[in-house]
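A.B. asks: here is a sequence with its predicted model. Questions after.
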Amino acid sequence: MTLQESGTAPEALPEPVPLMGCPYKSNPYPLYERMRETGPVHRVRFPSGVLAWLVTGYDAAHSALGDERLGKNHDRGNDRWRARASIMPEPQHSQLQVHLLHQDPPTHTRMRRFVTDAFTPRRIEQLRPRFQKLADTLVDALPETGPADLVTGFAARFPFQVLAEVIGLPDELAARFDRDWGKVVQPVGPADPGRPLYEARLHGLQSYIAEVVAHKREHWADDLLSRLVVAHDRRELSQEELDSMIFQLLVAGQEPVTNQITTALIALFRHPAELARLRDNPELMPRAVDELLRYDSAFELTTWRFFDQDSDLHGTEVPAGDSVIISLCAANRDPRRFPDPDTLDLDRSPNPHLAFGHGIHFCPGAALARAELQIALGTLLTRLLGAHLAIDDGDIEWIPAVLGRGTNHLPVGYDRRV
């Protein structure tokens, strides 16, 4: 039931609405409901001090994701945004931030064609047996009885192992990847005391990418990484585009799936009847994964978008160069599109959620992510008998990332491993 249906007037929202703090990160949905009830577009403030315009309703989000007026290139950002945005420092910003998420056509179109073949549904299905073997090997290494941290023991490792298989990252380099490098997508401002550590991670990742490129140049194979290096050598990609695309693959191809495994498990632990039903009826898994993606998406908010001139956005005047963010989580709980949106319904159909975006920036790895989630959840639920959350629900520490949802630790109890 929405606030309007209950007859309760929506509580006045602050201006701008602060998107920060533990209560918000642990459960942003009551705030998103209030925002949807008062309009589709709101002025918001992020922890860095950046002011942005947040789109919340499903129809408005779907429209904004496909709005050709909204560009992704950071060059469109105005001085107000640039002064506060915690983006990468130079020269790394120019060297690692020209990937697909920050490009507009025709550059986006040219670059995206290099990656799509690696992530086709047909290829992903062919690789499923290998993915299943990776998942089983990780579960084999867990303690015979719980508790165990399913982030460090599984969720933080499985997606990267799968990704390495898909893109052609050799074992010796994959073993040396530091997951902490992935935290460079959670940048901190220049005055933040955590900035030196952030920049150290950035330099470490940049050096690693250079090693990957050098290795692939010397040991060519029929894989995505090799094809990207060849495209650069043929002058079809610049050095910055090559490094940025590898950066995006390594980070965006892992961390969101790690987080989505945790949000899905938490949702199931909170709904034990649904967990048991899914465990006992594996044929439900494809539909269940889409519902779990809708119910609590690891990609909570999109990255920046900008108008190149003052523009109307669903009745709100947005100045040129101000950042526009779309709340995928708020859109996916919109009662105007999803009946009983706060209910976890593993039979929900149709389920046109926006967890993977929409339009030209629809996630090219969507088929891979679905397969990973299906295999991860199916393996964990069937092999860890009696799995349950081993801490109080209120003690879950949600990551403080601005755009994403998940947890770095998920202690899970279980009777035995089979």
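C.D. replies: Good, I have the coordinates.

A.B. asks: hey, let's count contacts and neighbours off CA atoms from now on
C.D. replies: OK.

A.B. asks: and the strands in the protein?
C.D. replies: For the chain, the strands defined by DSSP state E occupy 17-18, 41-45, 51-55, 70-71, 148-149, 305-307, 311-313, 316-318, 323-326, 384-385, 388-389, 411-413, 416-417.

A.B. asks: what angle do the third one and strand 41-45 make?
C.D. replies: In terms of direction (axes from the mean of the first three to the mean of the last three Cα atoms, to 10 degrees), strand 51-55 departs from strand 41-45 by 140 degrees.

A.B. asks: off-centre distance for strand 51-55?
C.D. replies: 19 Å (Cα atoms, centre = their mean, to the nearest Å).

A.B. asks: residues in contact with that strand?
C.D. replies: 16, 40-46, 61, 64, 81, 318, 322-327 (Cα atoms under 8 Å, 6 or more residues apart in numbering).

A.B. asks: could you do the last one as well?
C.D. replies: Outside strand 416-417, the residues that touch it by Cα under 8 Å, 6+ apart are 142-146, 383-386.

A.B. asks: swap in 6 Å and give it another go.
C.D. replies: Strand 416-417 has contacts (Cα atoms under 6 Å, 6 or more residues apart in numbering) with 144-145, 383-385.

A.B. asks: and the fourth one, by the same measure?
C.D. replies: Surrounding strand 70-71, the residues in contact under the criterion Cα under 6 Å, 6+ apart are 305-307.

A.B. asks: hmm, 7 Å instead?
C.D. replies: The contact list for strand 70-71 (Cα atoms under 7 Å, 6 or more residues apart in numbering) reads 104, 305-307.

A.B. asks: can you check the first one too?
C.D. replies: Strand 17-18 has contacts (Cα under 7 Å, 6+ apart) with 43-46.

A.B. asks: as JSON lines, the residues you listed with neighbour count would be great.
C.D. replies: Below are the contacts of strand 17-18 laid out as JSON lines (neighbours: other Cα atoms under 10 Å):
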{"residue": "43", "neighbour count": "17"}
{"residue": "44", "neighbour count": "19"}
{"residue": "45", "neighbour count": "18"}
{"residue": "46", "neighbour count": "17"}
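
A.B. asks: A further structure is provided below for comparison with the first:
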Amino acid sequence: MTQNPDLPQPFDSAHFADPYATYERLRKDAPVHHTRLPDGTDVWLVLSESDVRAGLTDPRLSVNKAHAGNGYKGFSLPPALDANLLNIDPDDHLRLRRLVSKAFTPRYVEGMRQRIEDASEQRANAFAERLKADGSVDLIAAFANPLPVALIGDLLAVPEADRDAFSGWVTAMLDPASSGELVAAIGHIHRFLLDLVAARRAEPGDDLLSELIAARDEGDRLSEDELVSLAFLILMAGSENTQHVISSGILVLLSHPDQLAALRADPGLMPGAVEELLRYVNPNQMAIRRFPTEPVAIGGVTVPAGDTVLLCLAAAHRDPARYPDPDRFDIHREDKTHLALGQGMHYCLGAALARMQLQSAIATLIHRFPELALASPADELAWRTSFRSHALKELPVRLAQ
């Protein structure tokens, strides 16, 4: 455990207000710390960019919980939600990835550009009406949440009436107010996806879920649990992460008016700005946990087989050994590389789609609403109290007078 009383304790109340400061002080002391999560799980926290990057592609660090030697259970998801790409090593990972990869190729996503831009404009119209009527609006509820949920919902043909409920259950699962809320959220998600698969099996359509069902029923290329779990991963990851980069990204831009002005003046800077936002405010603090299949040397310590390893993306993205002046937000930064979308085999399947959504959403907001301003001081905004995700709960905005 981290015993030095002069060091900050990760995952306490002070940590959630500014996790980057905690990681910086810990990393200066040592690149790897043995510490404890809020749920009591002992973990090895890896903090240097070089060690995190290497760990993401180290075949000895398995994502399969079968290799956990300390009883790690995570969310304790049912098999129908847990048999997804985040929890599977090769060769099953490659088999499942091939089944869904054609829906996320750059060429396929490019064909969705107009649809994405239209969706951004439509959501901006609704957002403008809310601003006009109420004066102050939560940007997350009115824009950042519903936009990616709608786009991913269309990809899987999720009924529009069910999309907000699903998004709410995912939020409750990732940042529950109690253990009871966590269990209830997982139960709702499980039942919803089982019903969705049953409905699409009865009436197939021209959508990704129907294609996955056909692969299951006709080719027997994935199990029923893998089918449901793939739908869960696509819906959750495709909406959850994008909406938080949109909201945190707008907060960062409003807090850096010089950068915002430069971005408005030169739309060609948007792709680089999104990459910098993914480095600077990526909501995922950690990569999916790993379990060494044999003793592994990381950052000068030997991690025993079966222990839980957390590769801290947030710390890696603020490591001065990789990024000059890492706490400075700079859309002109030359080094555009980051680990927000993963590395190696587990590189984000929907990376091209996520980038296009982020570019479209942020461009729409900053150009449609040049007078957009925070309606509450930045230091009074509420953040999730989760070691997994650093994400805003609300972002009240208004139009400056």
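C.D. replies: Good, I have the coordinates. What you see is a predicted model, and the numbers here were worked out from it, not measured in a lab.

A.B. asks: so after superposing, what's the score?
C.D. replies: Here the superposed chains carry a TM-score of 0.93, computed using TM-score structural alignment, normalised by the length of structure 2; 395 aligned residues with a Cα RMSD of 2.2 Å.

A.B. asks: and the counterpart of residue 281 of structure 2 in structure 1, how far from residue 104 of structure 1?
C.D. replies: Under the alignment (TM-score structural alignment), residue 281 of structure 2 pairs with residue 296 in structure 1. Between residue 296 of structure 1 and residue 104 of structure 1 the computed distance is 28 Å (Cα to Cα, to the nearest Å).

A.B. asks: the two: which has the busier surroundings?
C.D. replies: Ranked by neighbour count (other Cα atoms under 10 Å), residue 296 of structure 1 and residue 104 place residue 296 first, with 26 against 17.

A.B. asks: quick check: that one vs residue 362 of structure 1, distance?
C.D. replies: Applying Cα to Cα, the value for residue 296 of structure 1 to residue 362 of structure 1 is 18 Å.

A.B. asks: now swap in residue 396 of structure 1 and tell me
C.D. replies: Computed as Cα to Cα, the residue 396 of structure 1 to residue 362 of structure 1 distance reads 30 Å.

A.B. asks: what does residue 157 of structure 1 give?
C.D. replies: With Cα to Cα as the criterion, residue 157 of structure 1 and residue 362 of structure 1 are 25 Å apart.

A.B. asks: could you find the counterpart of residue 351 of structure 2 in structure 1?
C.D. replies: So residue 351 of structure 2 corresponds to residue 366, using TM-score structural alignment.

A.B. asks: now that match, nearest residue through space, not along the chain?
C.D. replies: Nearest residue to residue 366 of structure 1 in three dimensions, chain neighbours excluded: residue 356, at 6.5 Å (Cα to Cα, 6 or more residues apart in numbering).

A.B. asks: right, and that neighbour touches residue 363 too?
C.D. replies: Yes. Judged on Cα atoms under 7 Å, residue 356 of structure 1 makes contact with residue 363 at a distance of 5.3 Å.

A.B. asks: looking at the two now, which is surrounded by more residues?
C.D. replies: residue 356 (20 against 16).

A.B. asks: residue 414 of structure 1 versus the more buried one, what's the distance?
C.D. replies: 32 Å.

A.B. asks: for residue 127 of structure 1, same thing?
C.D. replies: Distance from residue 127 of structure 1 to residue 414 of structure 1, by Cα to Cα: 29 Å.

A.B. asks: state the distance from the residue nearest in space to the middle of structure 2 to residue 290 of structure 2.
C.D. replies: The residue lying closest to the centre of structure 2 (Cα atoms, centre = their mean) is residue 241, at 3.2 Å. Residue 241 of structure 2 is 20 Å from residue 290 of structure 2, where distance means Cα to Cα.

A.B. asks: show me the helices in the stretch 51-200 of structure 2, by range?
C.D. replies: Assigned by DSSP state H, counting those that start in this stretch, the stretch 51-200 of structure 2 shows helices spanning 79-82, 92-101, 106-110, 113-134, 139, 146-156, 160-174, 179-202.

A.B. asks: where does the longest one end up in structure 1?
C.D. replies: Mapped onto structure 1 using TM-score structural alignment, helix 179-202 of structure 2 covers residues 195-218.

A.B. asks: how far apart are that stretch and its match in structure 2?
C.D. replies: By mean Cα distance after the TM-score superposition for structure 1, the fitted stretch 195-218 of structure 1 averages 1.7 Å away from its aligned residues in structure 2.

A.B. asks: hang on, the earlier thing: and the contacts of strand 17-18 of structure 1 as CSV, adding distance to residue 181 of structure 1?
C.D. replies: Listed next are the contacts of strand 17-18 of structure 1 as CSV, based on distance: Cα to Cα, whole Å:
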residue, distance to residue 181 of structure 1
43, 31
44, 28
45, 26
46, 23
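
A.B. asks: now the two most distant members of these.
C.D. replies: By the measure Cα to Cα, 43 and 46 form the most distant pair in the contacts of strand 17-18 of structure 1, at 10.3 Å.

A.B. asks: relative to residue 176 of structure 1, how far out is residue 160 of structure 1?
C.D. replies: Counting by Cα to Cα, the gap between residue 160 of structure 1 and residue 176 of structure 1 amounts to 12 Å.

A.B. asks: more neighbours, the two?
C.D. replies: residue 160 (23 against 9).

A.B. asks: what sits against the alignment partner in structure 2 of that one?
C.D. replies: Mapped onto structure 2 by TM-score structural alignment, residue 160 of structure 1 lines up with residue 149. By Cα under 7 Å, 6+ apart, the contact set of residue 149 of structure 2 is 163, 239.

A.B. asks: I'd like the distance between residue 149 of structure 2 and residue 357 of structure 2.
C.D. replies: Counting by Cα to Cα, the gap from residue 149 of structure 2 to residue 357 of structure 2 is 11 Å.

A.B. asks: cool, residue 109 of structure 2 as well?
C.D. replies: 10 Å.

A.B. asks: looking at the two, which is more packed in?
C.D. replies: Per other Cα under 10 Å, whichever of residue 109 of structure 2 and residue 357 has more neighbours is residue 357, with 25 against 21.

A.B. asks: please name the residues that touch the more buried one.
C.D. replies: Residue 357 of structure 2 is in contact with residue 116, counting by Cα under 7 Å, 6+ apart.
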